[in-house]
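J.: Sequence plus predicted model, see below.
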Amino acid sequence: MEKLKSRLYIMVFTLAMISICLALISSSKQREFYYISIYLAILGLIIEYKTVHFKKFNIAYPIILLGVVKLIWFLLLERHANGYNIYSDQLNGGKKLVLGGCLVFYLTQLRDYLNIINYRKIMLYTVGLGFAAASCFAFWQSIHGVQRVEMGLDRATNAAYIYSTFSILFVYLLYSHKNTTCYTIAGLAIALSFVVTILTGTRAAIILHLLIIGVMTVYYFKKIHVKSTLLVLIIASLAFFSLYKNYIHPKIQQTYSEVTLYQEGQDNTSLGARFSMWTVGIKNFIYAPLGQSMESRFNYSDQYTTQNPQYRATMKFLNVHLHDETIEALSLQGIFGGLALLWFYISICWVALRERNTPLLFTMNCLIVYGLSDVLLLSSEAILFYIALIGVCGVTLSPKQKEV
């Protein structure tokens, strides 16, 4: 029986890893492996019911709570005369978070089973293969004239955020093997990932990608390796200047133009619409601090933007989301959604800091930072990717195996 339990755990861990690596290649296959891993994890929890402990804090709890808040909000406020809209992104997001929390709980509760395999090497090879496949996919799209590469997704922004986080994990895994060959590959991976991030045309990722990698590098090594840093900066600079004319300069001009137009009261641009959405979203929270339905948010926003036409571009995107994780939660689920999201961010980061778990910490950093300009916990591919990644990273270090 013990052998069956350990094999089931290794299977769930492996399926979760495959799901993560397929996120940028095939979203349909990503979903298949993700849900199979969840169903097997639930089976594992039933089999291991005498072993699991519920009293001690687990990083799955804030994930499940966040999902439950979304589900309760949906059941209480989204019922209309003709019933519920079961195609709601909030409903689907809530279900994915609750189920994903079960996967994270199983993986973290029984992580001692990982000691029977060389999981670090397996992770390195699996993630490395996924990174290489996603990068090749991006270059293939760019060569064939795709203006903003999306890889296997339908939005370049989501692709950029997921790819950036995925490549940061790959760089960490190379660092953790502590040899010259891996350090060299890590430097090349940093430069390559920066190029692909530029090809996505996503400004937040372009600006923050190298910065997050730099902070992660200093946090991991506890010092700055001058020669290695200079080499990576030189390679990144060459990549930057080679792509400057076709990719970087147009983005700089676009940003300057959009900020100027917004200051003149015209928000019908990508950046201007975001500024307007954030303003209107905060106004919605002030109007309904305990939460409101999407219909109520639409009606209030319509009234507010009619009186303040400089924010009118908000109405084009309102029924999708407000391009900020926190503001989106506050504008619909009110203070309860905001607090649940805050606990999700802070508690998992605290566990990562306490256990010196670098990959978990920087997975959360990416989720938080990129959540300032998008709503990742409503996107199917992003939820599946980040929750599976939290589960996998949450078990890569047990308290007895802390980094030195």
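T.: Perfect, thanks for sending it.

J.: drop to CA atoms for contacts and neighbour counts, all remaining ones
T.: OK.

J.: mind checking how far stretch 323-331 is from the chain centre?
T.: On the basis of CA atoms, centre = their mean, to the nearest Å, stretch 323-331 is displaced by 15 Å from the centre of the chain it belongs to.

J.: wait, stretch 211-220
T.: The mean C-alpha position of stretch 211-220 is separated from the chain mean by 18 Å, CA atoms, centre = their mean.

J.: Could you check it and say which residues are buried?
T.: By 16 or more other CA atoms under 10 Å, the buried positions in stretch 211-220 come out as Ile212, Ile213, Gly214, Met216, Thr217, Tyr220.

J.: What spatial separation is found between His225 and Ser176?
T.: Between His225 and Ser176 the computed distance is 15 Å (CA to CA, to the nearest Å).

J.: Looking only at neighbour counts, state which of the two leads.
T.: Between His225 and Ser176, counted using other CA atoms under 10 Å, Ser176 has the larger neighbour count: 16 against 11.

J.: what helices or strands is the helix or strand hosting Ile206 leaning on?
T.: Element membership for Ile206, per DSSP states H and E: helix 203-221. For helix 203-221, the packing partners by 3 or more CA pairs under 8 Å, 6 or more residues apart in numbering; DSSP states H and E come out as helix 156-176, helix 180-200, helix 358-370.

J.: Just say which of the ones you listed is most tucked in.
T.: helix 156-176 (a mean of 24; mean count of other CA atoms under 10 Å).

J.: now that one against helix 180-200, angle please.
T.: Angle, helix 156-176 to helix 180-200, by axes from the mean of the first three to the mean of the last three CA atoms, to 10 degrees: 170 degrees.

J.: what's next to helix 156-176, contact-wise?
T.: When contacts are defined by CA atoms under 8 Å, 6 or more residues apart in numbering, helix 156-176 is touched by residues 23-24, 120, 123-124, 127-128, 131, 134, 148-153, 182-183, 185-186, 189-190, 193, 197, 200-202, 205, 209, 213, 217, 358-359, 362-363, 366, 370, 376, 382, 385.

J.: what's the answer for stretch 378-397, then?
T.: For stretch 378-397, using CA under 8 Å, 6+ apart, the contacting residues are 13, 16-17, 19-20, 23, 27, 30-31, 34, 59, 89-90, 92-93, 96-97, 100-101, 103-105, 107-108, 111, 120, 153, 158, 162, 355, 357, 359-360, 363-364, 367, 376-377, 403.

J.: here comes the other one, which I'd like you to weigh against the first:
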Amino acid sequence: METGKIALCSAFIFLVLFAKNEMRTKIKFGKLILFASLATQLLFFAHAMWQHFYLNVDRVALSASHATTAGYIILFPSLLASILILKSDFRHKTTLYTINFMLSLCAVIVTETRAAILVFPFFALILIVMDSYINKRINYKLYCFIAIALLAGVFSFKDTLLMRMNDLNNDLVNYSHDNTRTSVGARLAMYEVGLKTYSPIGQSLEKRAEKIHELEEKEPRLSGALPFVDSHLHNDLIDTLSTRGIPGVVLTILAFSAILIYALRTAKEPYILILLFSLLVVGLSDVILFSKPVPTAVFVTIILLCAYFKAQSDQYLLDK
């Protein structure tokens, strides 16, 4: 319900931004979005480093209730800033992109959110490759700078990264011995119970929880999923299938398809696909559109990116 309200509000904001063409070009709306995005990244980094080093917080949560939530809140605006920098006409955008990459990577790492730690550098690198292909020019300096920044970030927080890797390995070992009461084991158990207890036409959380408890009695190895039966199953499609049924999955696919069509046919900006695919990848290990903070970050990021491209297009037509 809360996510629906955020989506509806975002739709109205989207319409207003796209209706005021004259105002947008007069105030150079595109540059305003870019500077606001960069300022946001600086705030994220400063807040994360303050919590990690000054307050000695192991898993930084910013102002969110969970560190995982903070990881996703940082992830999507970081990708937005990366796209806007590449699309800007700054003379030193190579340096700016590298700085944004380094700061964002460090902020994501201290949240210890594995999905965000893997997704951000991967798509930041994909962005560079995409930019090289679109502009028919390879920026070797940027590739070198990003490689150096990546190594520096990994080395600076090597203890945190090694700990998370060891946790992952231990979780997989425990899962192989039918112990699902771990972070990874619980996720795998949730995927299994979600697929085994889904209803084609949808069902309530209470009904799903009842089915999962009955399934766990027959298969005790799935007990790792029990603490999460009243919230979500850490996979967008499986969670949607288990509560909203096949119609919910179809609507979800249509929503992502709409973004795909807009990116390729309406806006003709393949950069938007970076946000779409990052949503899909993160959705494999978590439910993105569940609580207020992450959906807000996602919708605001999509709106600002689309508004930026529209503003740049309007400015180009105005200059002509």
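T.: That came through fine. Fair warning: this is a prediction, and the values are worked out from it, not measured in the lab.

J.: TM between them?
T.: Once superposed, the chains reach a TM-score of 0.91 (TM-score structural alignment, normalised by the length of the second structure), with 310 aligned residues with a CA RMSD of 2.0 Å.

J.: so can I have a markdown table of the helices and strands packed on helix 203-221 of the first structure showing distance to Asp267 of the first structure?
T.: Formatted as a markdown table, those follow (distance: least, CA to CA, whole Å):
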| stretch | distance to Asp267 of the first structure |
| --- | --- |
| helix 156-176 | 20 |
| helix 180-200 | 23 |
| helix 358-370 | 22 |
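
J.: Looking at those, which is nearest to Tyr304 of the first structure?
T.: Shortest distance between Tyr304 of the first structure and these, using CA to CA, is found for helix 358-370: 27.6 Å.

J.: Mean deviation, that closest one versus the second structure?
T.: Aligned to the second structure and superposed, helix 358-370 of the first structure gives a mean residue distance of 2.7 Å (mean CA distance after the TM-score superposition for the first structure).

J.: downstream neighbour of that helix in the secondary structure list?
T.: Next element after helix 358-370 of the first structure (DSSP H and E): helix 380-394.

J.: Where does that following helix end up in the second structure?
T.: Here helix 380-394 of the first structure aligns to the second structure at residues 292-306, judged by TM-score structural alignment.

J.: buried sites along the matching stretch?
T.: 293-306.

J.: do the same with stretch 259-270 of the first structure
T.: Neighbour-count burial for stretch 259-270 of the first structure [16+ other CA under 10 Å]: Val259, Leu261, Tyr262, Gln266, Asp267, Asn268, Thr269.

J.: and the third one, what pairs with it in the second structure?
T.: In other words, Tyr262 of the first structure. Checking TM-score structural alignment: Tyr262 of the first structure goes with Tyr175.

J.: which residues touch the strand or helix carrying that match?
T.: Following DSSP H and E, one finds Tyr175 of the second structure within helix 158-176. The set of residues external to helix 158-176 of the second structure that reach it, using CA under 8 Å, 6+ apart, is Ile109, Val110, Glu112, Arg114, Val154, Thr180, Thr182, Ser183, Val184, Gly185.

J.: the inter-axis angle of it versus helix 93-109?
T.: Going by the same axes, to 10 degrees, helix 158-176 of the second structure makes 50 degrees with helix 93-109.

J.: Distance from the chain centre to helix 158-176 of the second structure, please.
T.: Relative to the chain's own centre, helix 158-176 of the second structure is displaced by 22 Å; criterion: CA atoms, centre = their mean.

J.: With stretch 353-361 of the first structure instead?
T.: Distance, centroid of stretch 353-361 of the first structure to centroid of chain: 16 Å (CA atoms, centre = their mean).

J.: and if you look at stretch 171-188 of the second structure?
T.: 24 Å.

J.: what about it, start to end distance?
T.: Note: stretch 171-188 of the second structure ends 11 Å apart using CA to CA.

J.: Can you lay out the buried residues of stretch 292-306 of the second structure as JSON lines showing distance to Ile83 of the second structure?
T.: Shown next, in JSON lines, are these (distance: CA to CA, whole Å):
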{"residue": "Pro293", "distance to Ile83 of the second structure": "22"}
{"residue": "Val294", "distance to Ile83 of the second structure": "19"}
{"residue": "Pro295", "distance to Ile83 of the second structure": "20"}
{"residue": "Thr296", "distance to Ile83 of the second structure": "19"}
{"residue": "Ala297", "distance to Ile83 of the second structure": "16"}
{"residue": "Val298", "distance to Ile83 of the second structure": "15"}
{"residue": "Phe299", "distance to Ile83 of the second structure": "16"}
{"residue": "Val300", "distance to Ile83 of the second structure": "15"}
{"residue": "Thr301", "distance to Ile83 of the second structure": "11"}
{"residue": "Ile302", "distance to Ile83 of the second structure": "12"}
{"residue": "Ile303", "distance to Ile83 of the second structure": "14"}
{"residue": "Leu304", "distance to Ile83 of the second structure": "11"}
{"residue": "Leu305", "distance to Ile83 of the second structure": "8"}
{"residue": "Cys306", "distance to Ile83 of the second structure": "11"}
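
J.: Counting by contacts, list what the longest helix seen in the first structure packs against.
T.: Counting residues, the longest helix found in the first structure (DSSP state H) is helix 325-354. Helices and strands touching helix 325-354 of the first structure, by 3+ CA pairs under 8 Å, 6+ apart, are helix 60-77, helix 270-287, helix 294-307, helix 358-370.

J.: who's in contact with Leu22 of the first structure?
T.: Here Leu22 of the first structure is in contact with Lys29, Gln30, Gly130 (criterion: CA under 8 Å, 6+ apart).

J.: Can you find the partner of Val108 of the second structure in the first structure?
T.: In the first structure, Val108 of the second structure lands on Thr197 (TM-score structural alignment).

J.: so that match touches Leu208, yeah?
T.: No. If you go by CA atoms under 8 Å, Thr197 of the first structure and Leu208 don't touch, sitting 10.1 Å apart.

J.: For the counterpart of Ile213 of the first structure in the second structure, which residues are in contact?
T.: Using TM-score structural alignment as the criterion, Ile213 of the first structure maps onto Ala124 of the second structure. Listed by CA under 8 Å, 6+ apart, the contact partners of Ala124 of the second structure are Leu79, Ser82, Phe101.

J.: Look up how far Thr240 of the second structure lies from Ala124 of the second structure.
T.: 29 Å.

J.: Secondary structure class of the aligned residue in the first structure for Gly202 of the second structure, three-state.
T.: With TM-score structural alignment as the criterion, Gly202 of the second structure lines up with Gly291 in the first structure. The local conformation at Gly291 of the first structure, judged by DSSP: H, G, I helix; E, B strand; the rest coil, is coil.

J.: Good, we can wrap up now.
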